[in-house]
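structure, please.
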Amino acid sequence: MTAAAHTPTARPMTASRSPALSGTLKVPGDKSISHRALMFGGLAIGETRITGLLEGEDVLSTAGAMRAMGAEITRHADGTWTAVGVGVGGLKEPDAPLDLGNAGTATRLLMGLVAAHPFTAFMTGDGSLRKRPMARVTVPLEKMGAQFVTRSGGRLPLAVQGSDTLTPIEYVLPVASAQVKSAILLAGLNTPGETSVIEPEPTRDHTERMLRHFGAEVRVEETAQGRKATIVGQPVLKAADVVVPGDPSSAAFPLVAASLVPGSDITIQGVGLNPLRAGIIDTLIEMGANISFENRRTEGGEPVADLRVRAAPLKGVVVPAERAPSMIDEYLVLAVAAACAEGVTEMRGLAELRVKESDRLAAIADGLAACGAKVEVEGDTCRVFGTGKPPKGGVTIAAKLDHRIAMAYLVLGLVSDEPVRIDDAATIDTSFPGFDKLMNGLGAKIVRETANGGPV
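This next block holds a predicted model:
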């Protein structure tokens, strides 16, 4: 993978072989839950108090969008947030286009919310977000009665012409996607009757859990076609405090790092263990990772625990396609673990990786190959041929505006023979602000470069 051209705003980072990692840490709040807490708090009657909100750029984009549509969203000096809502159906037309930055989740969920309001809103984002497909959301929402104007290929910028007289639908997802499911359910919030989504494979259910937390009636049942989620439209949402657990997608990076760096022993506090999000933990344990669960508890309707991780030799495994929805954002760092494991790791059902912030399937194949690992991609299956020791490294990886590419290869650099450099790690702040400082606090060797190429 070749390096991208250096720009004045780029923030290169380099990771080098590190001593044993040790200590206790908290990863940022769950991004999926943070987005939803702001949206639902912005609709609920009363004041919702949110603790542990992820303050990455993606979530701040959601806060800005909800403010622009009339919700009162406030950050307080102690780090807590409050949302004073406008009621279901009470959002107002924004005065300017909603700029969602790199936030794909925010964009797709807000498309559902706005679709059920009688006004027009314009949405745009950064270069990466403008390349991502939105037709998977516009198609079902148009079936309900909303109208969209997009660029070719269903891409941003786009205009949503909403309506408060949508028709409820029962929609079978062509491809399992929590974002598409959520967009339809959120459109169903302000739609009379019952709106249902059937998914072929279960996806993360934060929307269903949190809507119930705020007082909506949401039913979930198993059918012959798959898991069916139904929302009863036009409920009165009432303010409900939310404690945001640690994001399992963010926890995956120190989890893999501590598993790979010899002698490591760390504890990650308060990680969300939603069973539809914990695929990376299940897979690492199957590979031989030494992960123990301490202080199990429930917070805001979500299962939570502290994870103690100690270094252990890993072995190759087969990761079934049906597990993909529960760990779709973690395959990049799993591939790094696989490159250091003994034997072949086969990851199936990865078509969705081609339409994330970047083509992450290509990022796995090209990046690991550049570092000296053997990788095969056949259709939506990826095989990583581990040798039981880390690949050589010694390259610059183009992050392609994708925070997970940047973090995954920085983790690899902690164990590779030669340092791994990321051409631009600035987008890490979209989901994991302070990633390098937190990892360095455990003993990692990650160095930021200054504008002239030297270390900070």
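
contacts and neighbour counts: CA atoms only from here.
Noted.

do you know how far Pro168 is from Arg67?
27 Å (CA to CA, to the nearest Å).

look at those two and report which has more neighbours.
Pro168 (25 against 20; other CA atoms under 10 Å).

list the contacts for that one?
Met144, Gly188, Thr191, Pro192, Gly193, Glu194, Thr195, Ser196 (CA atoms under 8 Å, 6 or more residues apart in numbering).

how near is it to Leu276?
Between Pro168 and Leu276 the distance is 26 Å, computed by CA to CA.

one more to put side by side:
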Amino acid sequence: MTHASGTAQPLSLSTAGLLAGTVTVPGDKSISHRAIMLGALAVGETRITGLLEGEDVLATAAAMRAMGAQIERQDSGNWHVHGVGVGGLLQPMQALDMGNSGTSTRLLMGLIASHPITATFVGDASLSGRPMGRVITPLSLMGAAITATPGANGRQTLPLTITGLCPAVALEYTLPVASAQVKSAVLLAGLNTPGNTVVIEPIATRDHSERMLAGFGAQLTVAESPQGRIITLHGEAELRPQDIVVPGDPSSAAFPMVAALIVPGSDIVIRNVGINPTRAGLIRVLQAMGGNISLLNERTVGGEPVADLHVRHSALTGIEVPPDGAPSMIDEYPILFVAAANAVGTTTMRGLEELRVKESDRIAVMAQGLGACGVACEELSDGLIVQGQGGDPLPGGATVAARLDHRIAMSFAVLGLNAARRVTIDDARPIATSFPTFVPMLRELGATVRN
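Modelled structure (predicted):
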């Protein structure tokens, strides 16, 4: 993808005053991926409004085209997907380039695992270092043959080749770690597998796959038990095309939300944000820290709860964040670290081992960057302890390496809005993977690009 090569694009944001206005954020990335994939497996035309047009989702669309689906963007901005039916995926003629998208890679591996085709996955330098073993294990048990590249610390990484088995073997699988991607990969493999595929998750993760699979007509049940949530999918499904409206991504809304909380005098509204309970952990934590965040016009759109977020500058107080809430906000921890740096007192965040294997080691990279900006923090094996600066402008004055990680880049860009000296991100190009309108949106609220 484009951000992995070429000339770096530094970014530095500041504000001469408050942030104000009403904005929207791009469509939810998790829902956008799944809408393209399930639309490509339905028979007929699925129409999608509000699709995130970031590089990660475009990588998913390109892969599904390579396997036979017709996917077109209309002049209106809506997307039309003509599916091939479950079991109808075609052999791709070349390697599938996933760019920086771990979600695309892991979920598509699940789709292919129960189809009689072979596909090779490649990606950029960041994705090629990320572990795939947690998905390889259950898909291999279902009969897929997978050859990965040996990586650091015993990891199985890209490039990776998978040959699906048809019919695949139905599986009952208990997730060893809380991972919506692993859960979704197994369920997607189960679509073309005879019998029942069962996933047991001891800790609930985001449930977009379950909601959307049911919406497309799959026979799926979710039951609570002492072991956790038991999700059962009846295989050899026939999916019906849908009209899907993608809500705003709460992981993207996190950045203007924290920006408004830390910049004095700010008062903003972020419209049409998904507030699925399995994704809304950051809102709950920021409110517990004293954040003035109100949910307006709560409604349901396309089976997903949605609201407008009214956010005003607030005096934040450090807290101990409950570790069991991590799955509901795992992607938002980098920007939570920034909020903690602007709070009064200490914020302790644990249970975050998953952050070590994201686009970067987000615990280590954020700790390094915060330290360079004058924020005292202690790196833990599974989290971070941040000593807040009390709401006064942070010292700043650093150039931070984004490490090809979009959320690192955006987090430190937001930190720079309340810093005494300029904070520069070494390369803002990764932001395009999930939030291509990030800089224009902050400009609309009153931020200034300083370089």
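
got a TM-score for the pair?
Laid over one another, the chains give 0.97 as their TM-score (TM-score structural alignment, normalised by the length of structure 2), with 443 aligned residues with a CA RMSD of 1.1 Å.

now the contacts of Pro168 of structure 1: which count as buried?
Among these, those classed as buried by neighbour count (16 or more other CA atoms under 10 Å) are Met144, Gly188, Thr191, Pro192, Glu194, Thr195, Ser196.

so which of the residues you listed are in helices?
Counted as lying in helices by DSSP state H, out of these, are Met144, Gly188.

and which of the buried ones among the contacts of Pro168 of structure 1 is nearest Leu368 of structure 1?
Leu368 of structure 1 lies nearest to Ser196 out of the buried ones among the contacts of Pro168 of structure 1, by CA to CA, at 41.1 Å.

residue in structure 2 paired with the closest one?
In structure 2, Ser196 of structure 1 lines up with Val198, judged by TM-score structural alignment.

now its match: how far from Lys183 of structure 2?
Relative to Lys183 of structure 2, Val198 of structure 2 is positioned 10 Å away (CA to CA).

next: Leu175 of structure 2.
From Leu175 of structure 2 over to Lys183 of structure 2 (counting by CA to CA), the distance is 7 Å.

which neighbours do these two share?
Common neighbours of Leu175 of structure 2 and Lys183 (CA under 8 Å, 6+ apart) are Val199, Glu201.

higher neighbour count, the two?
The neighbour count for Leu175 of structure 2 versus Lys183, taken as other CA under 10 Å, is higher for Lys183 (29 against 17).

show me the contacts for the aligned partner of that one in structure 1.
Lys183 of structure 2 maps onto Lys181 in structure 1, with residues paired by TM-score structural alignment. Shown in contact with Lys181 of structure 1 (CA under 8 Å, 6+ apart): Leu173, Val197, Glu199.

separation between Lys181 of structure 1 and Val86 of structure 1?
In terms of CA to CA, Lys181 of structure 1 sits 23 Å off from Val86 of structure 1.

follow-up on the earlier one: closest to Val256 of structure 1 among the contacts of Pro168 of structure 1?
Within the contacts of Pro168 of structure 1, the smallest distance to Val256 of structure 1 is 37.3 Å, found for Ser196 (CA to CA).

for that closest one, which residues are in contact?
Counted by CA under 8 Å, 6+ apart, Ser196 of structure 1 has contacts Pro168, Ile169, Glu170, Tyr171, Leu185, Lys228, Ala229, Thr230, Ile231.

ok, the residue lying closest to Ala187 of structure 1 once chain neighbours are set aside to Phe253 of structure 1 distance?
Once flanking residues are discounted, Ala187 of structure 1 sits nearest to Gly112: 4.5 Å by CA to CA, 6 or more residues apart in numbering. According to CA to CA, Gly112 of structure 1 stands 31 Å off from Phe253 of structure 1.

understood, closing this out.
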